[in-house]
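Q: Build the 3D model from these lines:
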Amino acid sequence: MNWITNYVRPRMSSLFSRREVPENLWTKCPECGTMLFHRELAENLQVCTSCEHHLPITPRARFTALFDGGAFNEIRYPEPLADPLQFRDQKKYPERLKAAQKATGEREAMLVAEGEVGRTAIVAAAQDFSFMGGSMGMAVGNAIVAAAECAVRLRRPLVLFSAAGGARMQEGILSLMQMPRTTVAVEMLKEARLPYVVVLTHPTTGGVTASYAMLGDVQIAEPNALICFAGPRVIEQTIREKLPEGFQRAEYLLEHGMLDRVTHRKKLREELVSILRMLTRQSPPVAGDLPAPGQPVVNLPADAASA
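A: Coordinates of the predicted model:
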């Protein structure tokens, strides 16, 4: 037995061999190309520390940053038929759903929750673009109806974060029917005289824009978010003309009266608190009364929250 060859050399090779680095430690900013460390990016709410570009953020991460102490109660909504049209393209629809559920850890493209934001009780709903493009199917319709019903029952404002590529083609006309259905849900809030605030994030397109995403009492957007029905490429091909710079982006829509505000993600929570307390005729927030970051918050019972 050669002791140097069989023991020493493998031992030294293992000590000095290159360690494999996990692929998800760094994210490249699509706007400026800066490599961003995952922890630093998460602490900055998925906003590039170099150019302030807003990267996608999951609904759970958004709610953790939004609600006091990161505490919220998830609201369950009815699950629709798994594959009502027996739709199949390159894959069966149930297979695509399972792949999206595995990749995101969520059962559908929308998360609904209730809790407190700056001591202000709200109901919130957020779409996940990473779940089949945030497409609006029957489950998303069920989620918005459940969110509206919960808001009416608890007498709370509803805040909705939109991010979608439009209707879900695998559900055909059933998906398109969610447009009038969610519009009726929004009307429930208006009849109950409860605020409905929409935060449009990148991208918000298609039937979502043509329904609940543009029906808010206050319309807020994140910087440079694409907000449209038909995309700019489709419009250019149709009219055969070059579109203006920044067409259908949040700042362009703000200039043309389609939005009320364009707000940076890190300032959004503070602005929502001020707007919601104003619309619900509550006193302005007092900084000393707000919970410290990371401080646990006990959710109020329904009766106390609606008082």
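Q: rest of the way, CA atoms for contacts and neighbours
A: Noted.
Q: Kindly provide the distance from residue 268 to residue 151.
A: Going from residue 268 to residue 151 by Cα to Cα, to the nearest Å gives 21 Å.
Q: quick one, what contacts residue 209?
A: Contacts for residue 209 (Cα atoms under 8 Å, 6 or more residues apart in numbering) come out as 166, 227, 228, 229.
Q: From residue 177, how far out is the second one?
A: Taking Cα to Cα as the criterion, residue 227 is separated from residue 177 by 21 Å.
Q: between these two, who's got more neighbours?
A: Neighbour totals were compared for residue 227 and residue 177, and residue 227 leads with 28 against 17 (other Cα atoms under 10 Å).
Q: you'd agree that one is up against residue 200?
A: Yes: Residue 227 is in contact with residue 200 according to Cα atoms under 8 Å; the separation is 7.4 Å.
Q: Mind listing residues that contact stretch 213-222?
A: Identification of contacts with stretch 213-222 by Cα under 8 Å, 6+ apart yields 54, 160, 162, 183, 186, 195-202, 204, 250, 259-265.
Q: Okay, and the closest residue to residue 78 other than its chain neighbours sits in which element?
A: Nearest residue to residue 78, sequence neighbours excluded (Cα to Cα, 6 or more residues apart in numbering): residue 142, at 6.3 Å. In this assignment (DSSP states H and E), residue 142 forms part of helix 138-154.
Q: what's downstream of that helix, the next helix or strand?
A: Heading C-terminal from helix 138-154 (DSSP H and E), you reach strand 158-164.
Q: Mind giving me the packing neighbours of that following strand?
A: strand 120-127, helix 138-154, strand 196-204 (3 or more Cα pairs under 8 Å, 6 or more residues apart in numbering; DSSP states H and E).
Q: Strand 196-204 and that one, what's the angle between them?
A: 10 degrees (axes from the mean of the first three to the mean of the last three Cα atoms, to 10 degrees).
Q: Buried residues, strand 158-164. List them.
A: 158, 159, 160, 161, 162, 163, 164 (16 or more other Cα atoms under 10 Å).
Q: Give me the contacts around it.
A: 122-129, 133-136, 147-148, 151, 194-206, 208, 213.
Q: this one as well, want them side by side:
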Amino acid sequence: MLKGLFKKTKYITVNPDSLNNHKLDKKPVIPDGMWVKCPKCGKIVYKDDMDKNYKICNFCNHHFRLTFKERIKYLADKDSFIEWDKDIKTINPLEFPGYYEKITNIKTKKQMNEAVITGKCSIAGEECVICVMDSSFMMGSMGSVVGEKVTRAIENAIKLRLPVVIFTVSGGARMQEGMYSLMQMAKVSAALGRLDKEGLLYICVLTDPTTGGVTASFAMLGDIILAEPKALIGFAGKRVIEQTINQKLPEDFQTSEFLLEHGFIDKIVPRYDLRKVLSKLIYMHKV
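A: Here you go, the predicted model:
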């Protein structure tokens, strides 16, 4: 009597209607940009979760690079940011082949005018002048417009009696502008010298990567120098230095942690604490 209950059927019948008219071999549709692979630990991170976590990997704490819009969104009080010198245009002083076309293409694609944005904002109620570099525009390289915008921002800070906060991320001086680019190191440094004489605070926040002429100038001139965890910070590349001095360098060489240990920076601050730390520092050093 029970034997028939356990009888194995030879074929499985599938009702076509249950497939909702979909093909069996059709691949699931996953929207682009929904998931992000962490370059450090290799784990797949849900983008919305990462955005809520300040673009920090939930598994290994890796800090992804931010655009200037993301940086301001995470840092500044809502609707407090006022941009300055938006319409300063990059020219091609050396008539470097293809430079003008490259700049034009990046402007159109990235919807930004240069590798730095400057202006005024408040951070947890504390007013300051802010400059944010962006690696998505020619790797944050420093050309004449970058130097001019940062210099003007510092000069405005002197007039307004406000502290200056600069977020650095750069591959160094922009080779397409040659000596014009290198001159920005002296120009910005001179402006910071005037800021210092006025007794106004300058905080520099080093992010990944900060290298070349930016490191050799205003990135290391802060009254207080902060850095994000595991950021690459240096002047020349590690391989170039090893070939020059004919020595093997430590694995963590040119990281935030190495620089903190050797006294080059004051503190490593995770991104989720930056807003609180900056507002406290600005409050403590009010003129």
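Q: returning to that earlier point: nearest to residue 280 of structure 1 among the contacts of residue 209 of structure 1?
A: residue 227 (27.7 Å; Cα to Cα).
Q: I'd like the distance between the equivalent of residue 124 of structure 2 over in structure 1 and residue 68 of structure 1.
A: By TM-score structural alignment, residue 124 of structure 2 lines up with residue 118 in structure 1. Going from residue 118 of structure 1 to residue 68 of structure 1 by Cα to Cα gives 6 Å.
Q: can you pull out the strands in the stretch 151-287 of structure 2?
A: 164-170, 202-210, 224-227, 267-268 (DSSP state E, counting those that start in this stretch).
Q: Let me see the ranges of the helices in the stretch 1-150 of structure 1.
A: 3, 9-16, 38-43, 59-66, 93-104, 138-154 (DSSP state H, counting those that start in this stretch).
Q: Reformat the ones you listed into CSV and put mean neighbour count and distance to residue 75 of structure 1 next to each item.
A: Listed next are the helices of the stretch 1-150 of structure 1 as CSV, based on neighbours: other Cα atoms under 10 Å; distance: least, Cα to Cα, whole Å:
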stretch, mean neighbour count, distance to residue 75 of structure 1
helix 3, 8, 64
helix 9-16, 10, 50
helix 38-43, 14, 25
helix 59-66, 19, 13
helix 93-104, 15, 18
helix 138-154, 23, 8
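Q: Tell me which of the strands of the stretch 151-287 of structure 2 sits nearest to residue 101 of structure 2.
A: Here strand 164-170 is closest among those (Cα to Cα), at 21.1 Å.
Q: and the closest one, which stretch of structure 1?
A: Counting by TM-score structural alignment, strand 164-170 of structure 2 corresponds to residues 158-164.
Q: Quick check: that stretch compared with structure 2, mean distance?
A: Stretch 158-164 of structure 1, aligned to structure 2 and superposed, deviates on average by 0.2 Å (mean Cα distance after the TM-score superposition for structure 1).
Q: picking up where we left off before, which members of the contacts of residue 209 of structure 1 are the farthest-apart pair?
A: 166 and 227 (11.1 Å).
Q: Identify whichever of the strands of the stretch 151-287 of structure 2 lies nearest to residue 177 of structure 2.
A: strand 164-170 (15.3 Å).
Q: one step back: residue 118 and residue 68 of structure 1: who's more crowded?
A: Neighbours per residue, other Cα under 10 Å: of residue 118 of structure 1 and residue 68, the larger number sits with residue 68, 27 against 23.
Q: Surely that one and residue 119 touch.
A: Yes: using Cα under 8 Å, residue 68 of structure 1 makes contact with residue 119 at a distance of 7.4 Å.
Q: Number of residues surrounding residue 42 of structure 2?
A: Neighbours around residue 42 of structure 2, by other Cα under 10 Å: 11.
Q: residue in structure 1 matching it?
A: The equivalent of residue 42 of structure 2 in structure 1 is residue 33 (alignment by TM-score structural alignment).
Q: repeat for residue 218 of structure 2
A: Match for residue 218 of structure 2 (TM-score structural alignment): residue 212.
Q: Report how many residues lie close to its match.
A: By other Cα under 10 Å, neighbour count at residue 212 of structure 1 equals 24.
Q: Residue 268 of structure 2 too?
A: 20.
Q: so what corresponds to it in structure 1?
A: Under the alignment (TM-score structural alignment), residue 268 of structure 2 maps onto residue 262.
Q: cool, residue 100 of structure 2 as well?
A: Per TM-score structural alignment, residue 100 of structure 2 is aligned with residue 94.
Q: residues touching its match, list them.
A: Neighbour list for residue 94 of structure 1: 82, 83 [criterion: Cα under 8 Å, 6+ apart].
Q: mind running it again at 10 Å?
A: 82, 83, 86, 87, 88, 100, 170 (Cα atoms under 10 Å, 6 or more residues apart in numbering).
Q: ditto for residue 284 of structure 2
A: residue 278.
Q: likewise residue 184 of structure 1?
A: Residue 184 of structure 1 neighbours (Cα under 10 Å, 6+ apart): 145, 148, 178, 190, 211, 212.
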